[in-house]
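> one predicted model, sequence on top.
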Amino acid sequence: MSNFNAVLARNSENAPSGMGKHSQTVAFSHYNNLSAQLPVNPETGRIVEGGVKEQAEQCFKNIQEVLKSIGHDMNDVVRITIFLKNISDLNVVGEVYSIHFSDYQPTLTTAAVAALPLGALVQVEALISNGEGTIPNAPQAGDLVKIASNTNNAPTSPLSTQSVAFSHYNNLSAQLPIDPQSGKLVAGGAKEQTSQCLRNIKAILENMDVPFDDIVKINIFLKNLSDIDSVNEAYRAFFPDSAIARAVAYVPARTVVAVSGLPMDALVQIEAVVSHGDGTPPQAVEDRHGIVIWANNTDCAPRCALSTQTVAFSHYNHLSAQLPLHPETRALVSGGIKPQAEQCLKNIQAIVESIGHSMNDVVKVNIFLKNMEDMGAMEEAYSAFFPGGIPARRTVGVTSLPHDALIQIDAVVANAEGTPPKA
């Protein structure tokens, strides 16, 4: 048996097999990455009857069945992401959510999108801690603990914890542009709201003595894609944050998602994944301090001054979302959804191969479609890159994409060798 981590994909007959080629859960190292669950009855393969409440209940039932099949339960959930068709359904879905997390609250992201597969009203995704990890005979097997943290210097919510750390990552709840003292949205437009979201993230990290430059991935949920220039203006004021980061021009991997609605009618919401050099206890001394962040770009995929193509930390690589742009010309490829999906995946493949990995190391894929009716053609392209259907997957419909693209794809990739400690 190899002493390296292994990608472990699993499926249960008690949860829906879903649309397209993907696995219900893919474990690597100390995390299980679950595919987003639709409100599908696994016996009939159809959306359950009723409204959004019944659909939300089915989504969580499906997650529970997946977790049960791999020896985990809802207490092992680190992050929940809820996509709604209608933001007005937020309170109803929140009531269902609360039933499953009455004692411990994971981090949470909620947004409304233009469309969901099968015409669903809700889709729920989970990231799960994997205490034993996938390293054979690892000395810390079964001992790692979650650390949930909150600070009054950032907005608090009864439905979520601001940050949940497990192993070498902190996963933050998506931050709205809320003033933590007043509990209200800040005045102004997208620029001011973006600044407040990032200030809230910074306050959460400072509460844990974690530098802002330890962020490895940022996800921006934007109500109006036309606000992207204002968002970027605010973004540049926060990244890079330190002199060291400025010296190497470090910026995190990044994905921008155009949504149809956000809680409190906000214009922007920002989610962060943060490296955690110390890990969560217990960690052997030699496994603790000094693991480095590796940021990598290649000319074989489109570059962006505001993001790094892939940022590795410990046993994961987090990729920026890839548009169907030709890497040399940065022009949108022509021909419709299939060639655009192929180009997105070619860009991902080029990035993955540039860091010594292959598409077999991809554990999670997130697909953003302009038109949900393009699912079939997208699947044709996707299957050529993932014939075994190993990665977990999420697919949502978005209101718009940069360059007027039809598709955007990002990915999380296994990093078996990990990143080394500082010399």
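The structure has been received and is ready for your questions.
> hey, let's count contacts and neighbours off CA atoms from now on
Will do.
> residue 233: neighbour count?
15 (other CA atoms under 10 Å).
> ok, now how distant is it from residue 146?
Distance from residue 233 to residue 146, counting by CA to CA, to the nearest Å: 35 Å.
> the structure to be compared is supplied as follows:
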Amino acid sequence: MSDTIIKLSRNTESAPQSSVSTQTVAFSHYNNISAQLPVDPKTGALVAGDIKDQAKQCLTNIKAIVESTNHAMDDVIKINIFLKDIADIDAVNAVYTTFFQDYLPTRTTLAVAALPLADALVQMDALISNGVGTAPQEPCDLVKVANNTENAPISAISTQTVAFSHYNNLSAQLPIDPKTGKLVAGGVQEQAQQCLKNIKAVLEGIDVPFDDIVKVNIFVKNLADIAAVNEVYTTFFPDSAIARTVAYVPARSVVVACALPMDALVQIDAVISHGDGTPPQAVEDRHGIVIRANNADNAPKSVLSTQTVAFSHYNHISAQLPIDAKTGTVVAGDVAAQAKQCLNNIKAIIESINHVMDDIVKVNIQLKNIADVDAVNDVYKTFFNSDLPANTTIGVAAIALDALVQIDAVMSNAEGTPPDA
């Protein structure tokens, strides 16, 4: 592993600080921002008021972090919004759009079972473009490229896909027929198929093949529906002869939401490799930079996902359940034991590609019971020796295998992937 590119972890006093995360972790051409709760950094308390006041505080905190790194809100590529009540979405949108001047980022919105702070109605995290790079990269005027196609649903509050440097991030696609603007008829299979068709249309709109996807996030309303979703999912991957030859499937996380916009049963978002880069990076052959997928024997394997998929200077790690790779079953014990197993699985995956846990830039934790957050954090902190990654923690309605916790991660990849090494 090369250490020529340096991870940059930063906190500002203008936003709430945490003992279990760093506010923003930059690596190469992206900044990863921890989930922001509606906390006033001056008082350390939840702001008074309704959902609009809370949404404004979350965004004010994100803005403070972004500006502390000499960036602006229009540098935001992706925002994830976690609501306690999906009915609050219109009120949040009214505040949200006031924070962006020139364009709207990609976005994923869902209702969750619980948030880490009692009485919080919303939290948000973000991904920021970082044209300056991190040392020893030289600053460059990379262009952010936002795109919508009429062949997928167009939204007044988000852009379908935003590319920066060697990645595209897609907004969550609901099962909406773009011709009618309404949910497709049918059950969860029809809805999952429409979500994936919309993703494919977005990618075709930027001349990117489906197998350039490196990470997929599936949000379902009912965990029992995941088997039906998977039946549809496997008809979309692999999508090319090359991918079929190596049986390539992206990294993947499944999150059970309490509710989704439009009362949908499923929504799906994705992270896409972008070999062309964005100007003024030279246009390369699409496969000039190679997607590098890897599975380790000492972590659980799945036919539906790859444990880690690297592209250019990032690795995306599939959600890890507390499964012992030797037995294929959930480990015995309480949430602390389960959290330790999830993190041991991530560690095994990372070490199999000659990286270390401190190369992680962002961690996402889903808990079945938000009251377990302190017990999980006690375990979590023992896995890192230097600055903690950015972090988002939510309570979810259910987790596969009746687990108490699952964890996924994004990792820096200083050596790049060929021929970018």
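Done, it's in. This one's a predicted model, so the numbers in the text were calculated from it and none came from an experiment.
> overlay them and tell me the TM-score.
The pair, once superposed, lands on a TM-score of 0.97 when counted by TM-score structural alignment, normalised by the length of the second structure; 419 aligned residues with a CA RMSD of 1.5 Å.
> pretty sure residue 20 of the first structure sits against residue 380.
No. The criterion here is CA atoms under 8 Å, and residue 20 of the first structure misses it with residue 380 at 9.4 Å.
> who's in contact with the equivalent of residue 327 of the first structure over in the second structure?
Mapped onto the second structure by TM-score structural alignment, residue 327 of the first structure lines up with residue 325. When the contact criterion is CA atoms under 8 Å, 6 or more residues apart in numbering, the partners of residue 325 of the second structure are 297-301.
> any idea how far residue 325 of the second structure lies from residue 60 of the second structure?
Between residue 325 of the second structure and residue 60 of the second structure the distance, using CA to CA, works out to 43 Å.
> what of residue 185 of the second structure?
For residue 185 of the second structure relative to residue 60 of the second structure (CA to CA), the value is 39 Å.
> which of these two has more residues huddled nearby?
Set residue 185 of the second structure next to residue 60 and count neighbours by other CA under 10 Å: residue 60 wins out with 19 against 11.
> in the first structure, what residue corresponds to the more buried one?
For residue 60 of the second structure, the residue aligned by TM-score structural alignment is residue 61.
> so where does that match fall, helix or strand?
In this assignment (DSSP states H and E), residue 61 of the first structure forms part of helix 52-69.
> could you do residue 154 of the first structure as well?
Using DSSP H and E, residue 154 of the first structure falls outside every helix and strand.
> show residues contacting stretch 173-193 of the second structure.
Against stretch 173-193 of the second structure from outside (CA under 8 Å, 6+ apart): 150-154, 194-196, 198-199, 225, 228-229, 231-233, 261-262, 264-269.
> same deal with stretch 237-244 of the second structure?
With CA under 8 Å, 6+ apart, stretch 237-244 of the second structure has contacts from 210-211, 247-249.
> between the two ends of that stretch, what distance do you get?
First-to-last distance for stretch 237-244 of the second structure - CA to CA - comes to 8 Å.
> which parts of the first structure are helices?
52-69, 90-100, 190-207, 228-236, 243-248, 337-354, 375-385 (DSSP state H).
> I'd like those helices laid out as TSV, including distance to residue 286 of the first structure.
Output for the helices of the first structure, formatted as TSV (distance: least, CA to CA, whole Å):
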stretch	distance to residue 286 of the first structure
helix 52-69	31
helix 90-100	37
helix 190-207	24
helix 228-236	36
helix 243-248	24
helix 337-354	28
helix 375-385	37
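> quick one: which of the ones you listed is nearest residue 321 of the first structure?
Comparing the helices of the first structure against residue 321 of the first structure with CA to CA, the closest turns out to be helix 337-354 (8.7 Å).
> that closest one aligns to what range in the second structure?
Using TM-score structural alignment, helix 337-354 of the first structure corresponds to residues 335-352 of the second structure.
> ok, now stretch 252-260 of the first structure?
Matched against the second structure by TM-score structural alignment, stretch 252-260 of the first structure falls on residues 250-258.
> just to check, residue 218 of the second structure is in contact with residue 257?
No. Residue 218 of the second structure sits out of contact with residue 257 when judged by CA under 8 Å, with a separation of 9.8 Å.
> neighbour count winner among these two?
residue 257 (26 against 21).
> ok, the more buried one touching residue 108?
No. Between residue 257 of the second structure and residue 108 there is no contact under CA under 8 Å: 11.9 Å.
> what ranges do the strands span in the stretch 301-423 of the first structure?
310-313, 316-319, 362-369, 392-397, 407-414 (DSSP state E, counting those that start in this stretch).
> CSV for these, including mean neighbour count?
Putting the strands of the stretch 301-423 of the first structure into CSV (neighbours: other CA atoms under 10 Å) gives the following:
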stretch, mean neighbour count
strand 310-313, 26
strand 316-319, 28
strand 362-369, 23
strand 392-397, 24
strand 407-414, 25
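> reformat those as JSON lines; add distance to residue 119 of the first structure.
Converted to JSON lines, these look like this (distance: least, CA to CA, whole Å):
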{"stretch": "strand 310-313", "distance to residue 119 of the first structure": "33"}
{"stretch": "strand 316-319", "distance to residue 119 of the first structure": "28"}
{"stretch": "strand 362-369", "distance to residue 119 of the first structure": "14"}
{"stretch": "strand 392-397", "distance to residue 119 of the first structure": "10"}
{"stretch": "strand 407-414", "distance to residue 119 of the first structure": "18"}
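> out of these, which is closest to residue 91 of the first structure?
For the strands of the stretch 301-423 of the first structure, proximity to residue 91 of the first structure was assessed by CA to CA; strand 392-397 is nearest, at 20.7 Å.
> once you drop chain neighbours, what's closest to residue 298 of the second structure?
Nearest residue to residue 298 of the second structure in three dimensions, chain neighbours excluded: residue 325, at 5.8 Å (CA to CA, 6 or more residues apart in numbering).
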